[in-house]
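Student: Quick one: sequence plus predicted model below, questions after.
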Amino acid sequence: MASFNDTIIDTFRANDGVVGMHWEGKTLVLLHHVGRRSGKEYVTPLVAAPDADAYVVCASLGGAPEDPQWVANLEAATGPATIELGASTLQVDYQVVRPGDPRWESLYGIWCDYWPDAREYEKKTDRKFPVVRLQVPPSA
C-alpha cells in the first residue's frame, strides 16, 4: 500500500510538479536526502515558499512534537542537496536555519505567509520549526 507521501510524489511527477487538491496554487518540491544512519535515499514532498531566487521549506511535520528526520539528514550531509521543482531536477545549496538564528524569524515568516496551515501546526506543539532556505542555481 502506498503511503500518503508516495501518492503526493507520484502525482507531482505525473503532472510536472502540480499536485492540486489541498496544495492548489502552491509550489511543492521533492527534497532528496540520504539517511544519516541508514545511507538510504529518501524523497520528501514539501511546500516551498518563494524567496527571491530561493525557496523556504519548513520542518513543521504538521505540528508533530519532534523535527522530521530530513532536517537532521541535511545537517549531517555535505555538499548540495537535490530537489525536484516542476519538471526539473536541480542541485541546490541549502541552509538549515533554526530558532535563535537571526534569520529564522524572517524566513519562518515567509513560509507562514505562504502556507495557510502554518498557524494550525503551531497550535499542536511547543516546538519552533526549523526552516531551510534552498538556493536555486541561476540557470534554473
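Tutor: Yep, it's here.

Student: switch to C-alpha atoms for all contacts and neighbour counts from now on
Tutor: OK.

Student: residue contacts, Leu85?
Tutor: Gly17, Leu28, Val29, Leu30 (C-alpha atoms under 8 Å, 6 or more residues apart in numbering).

Student: this is the other structure I want to compare:
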Amino acid sequence: MSFMDEHLKSYLASGGAEGHILDLSSVGGHAVTTHCLIKVVGRKSGTPYVRPLIYGNVGGEIVIVASKGGADTDPEWYLNIRESETIGVQIATQAFEATWREPEYEERHQVWSYMTHLFPPYLGYQTSTTRHIPVVMLRAERPIPVFNE
C-alpha cells in the first residue's frame, strides 16, 4: 500500500481525527502540513472518489494545487473538478460541499507564492514540467457528512 493510500485510509477510518496534519519534512515540506480530502465524481466513470491533498487557506477559501508531483499531465481529480460545479471537501472532522474557481493574474501569483511557502517542493515540481500547474480555490457552501470508507 502506498503512502497516499495509507494516508487516505487513516483519514477516512478516523473520521478526520487523524491525517489532517502530517510531517512532510522528509520530502522537503514542513513538519506541520495540513491536508484535506476532496471528493470528486469521475467525468467518464461517474464514480465518486476521494483524494488527500495539501491545502492552504487564503481569504477564507481553501486552496489546493494540481501538481501531480510535477508530471507533464494534469491529475485526474483536477480534470474531474473542471467538469463539476461543486465538489466535496473535508478538513479534519468537518466536510462541506464547495464551489471552485481558479485565480488569475496577480491573485494567482500571490496564491501560488503562498502555497509554495506552505510546501516548498511545489517550486521544483513547476520547474520539472512545461505545463502551468493549476491552483484551485474552494469556497465551502454547506455542511455535508464526513467522508467514509
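Tutor: The structure has been received and is ready for your questions. Source: prediction; values computed, not measured.

Student: Filter the contacts of Leu85 of structure 1 by whether they're kept in structure 2.
Tutor: Among the contacts of Leu85 of structure 1, the ones still in contact in structure 2 (both residues aligned by TM-score structural alignment, their matches' C-alpha atoms under 8 Å) are Leu28, Val29, Leu30.

Student: Can you say which of these are buried?
Tutor: The neighbour count (16 or more other C-alpha atoms under 10 Å) marks Leu28, Val29, Leu30 as buried among these.

Student: Please go through structure 2 and pick out the longest helix.
Tutor: The longest helix of structure 2 (DSSP state H) is helix 105-118.

Student: Just the buried residues of it, please?
Tutor: Applying 16+ other C-alpha under 10 Å to helix 105-118 of structure 2 flags Arg108, Val111, Trp112, Tyr114, Met115, Leu118 as buried.

Student: same deal with stretch 124-144 of structure 2?
Tutor: Tyr125, Gln126, Ile133, Pro134, Val135, Val136, Met137, Leu138, Arg139, Ala140.

Student: repeat for stretch 57-74 of structure 2
Tutor: In stretch 57-74 of structure 2, counting by 16+ other C-alpha under 10 Å, buried: 61-72, 74.

Student: tell me which strands and helices the helix or strand just after the longest helix of structure 2 is in contact with?
Tutor: Proceeding N to C from helix 105-118 of structure 2, the next assigned helix or strand is helix 121-127, under DSSP states H and E. Where contact means 3 or more C-alpha pairs under 8 Å, 6 or more residues apart in numbering; DSSP states H and E, helix 121-127 of structure 2 is packed against helix 105-118.

Student: got a list of contacts for the helix it packs on?
Tutor: 29-30, 33, 55-56, 58, 63, 65, 102-103, 122-123, 135.

Student: Many thanks, have a good one.
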